[in-house]
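Q: structural data only, the sequence is not supplied:
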């Protein structure tokens, strides 16, 4: 009878410790999820006409049917087209 009570106490202590550890694990996981920024689901990618880099359509610049990653590449491309048209 004495051995049964000791086993029951040990089981209860282990069960309590397991619940405490699980609670700590859940709290850390929730805290980590709140700290990580949500992933940005990009959308359509387009290619810069000048440098062939892919950028999200929402961040790209558009001129007629051409896409560009920045205004400098757009200006270079248009200047090159202008120079080729004058020759």
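A: Yep, it's here. Quick caveat, the model's predicted, so the values are computed rather than measured.

Q: from here on, contacts and neighbour counts on C-alpha atoms
A: Will do.

Q: residue 55 should be in a strand, yeah?
A: Yes. Under DSSP: H, G, I helix; E, B strand; the rest coil, residue 55 falls within a strand.

Q: so it touches residue 45, yeah?
A: Yes. Here residue 55 reaches residue 45: they are 5.4 Å apart, a contact under CA atoms under 8 Å.

Q: neighbour count: the two, which is higher?
A: For residue 55 versus residue 45, neighbours defined as other CA atoms under 10 Å are more numerous around residue 55 (19 against 14).

Q: how close does that one get to residue 23?
A: 42 Å (CA to CA, to the nearest Å).

Q: check it against this one:
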């Protein structure tokens, strides 16, 4: 019975040590991704556009473009082309 308890304690200690090492690695990896001055890496600025149908603002990279208009999804593009702007 005492051998079982010793094995359980060894397992718990190894699990705890592994978890600590993982957290230390993750923190180290995050610090490597930051700039040398310790500031988080800045994301590239994106232009925001407005959906011509529902007036939702979204990044230009995520928008669906039709001529000079932008839409948030295919459904809104189709509604706009079929019925015109939402009232």
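A: It's in. If you're wondering where the values come from, they're calculated on a predicted model, not measured in any experiment.

Q: TM-score for the pair, please.
A: With the length set by TM-score structural alignment, normalised by the length of the first structure, the two chains reach a TM-score of 0.49; 55 aligned residues with a CA RMSD of 3.1 Å.

Q: strands of the first structure, start to end?
A: Along the first structure, the stretches classed as strands by DSSP state E are 45-47, 54-56, 61-63, 66-68.

Q: how about the last one: buried residues?
A: Spelled out, it's strand 66-68 of the first structure. 67, 68 (16 or more other CA atoms under 10 Å).

Q: go on, the third one?
A: For strand 61-63 of the first structure, a neighbour-count test (16+ other CA under 10 Å) marks 61, 62 as buried.

Q: tell me which strands and helices that strand is in contact with?
A: With contacts taken as 3 or more CA pairs under 8 Å, 6 or more residues apart in numbering; DSSP states H and E, strand 61-63 of the first structure sits against strand 66-68, helix 71-86.

Q: turn the strands of the first structure into a markdown table, columns for distance to residue 19 of the first structure.
A: A markdown table is the format used below for those (distance: least, CA to CA, whole Å):
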| stretch | distance to residue 19 of the first structure |
| --- | --- |
| strand 45-47 | 47 |
| strand 54-56 | 46 |
| strand 61-63 | 55 |
| strand 66-68 | 56 |
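
Q: of the ones you listed, which approaches residue 16 of the first structure most closely?
A: When the strands of the first structure are compared by CA to CA, strand 54-56 sits nearest residue 16 of the first structure, at 50.8 Å.
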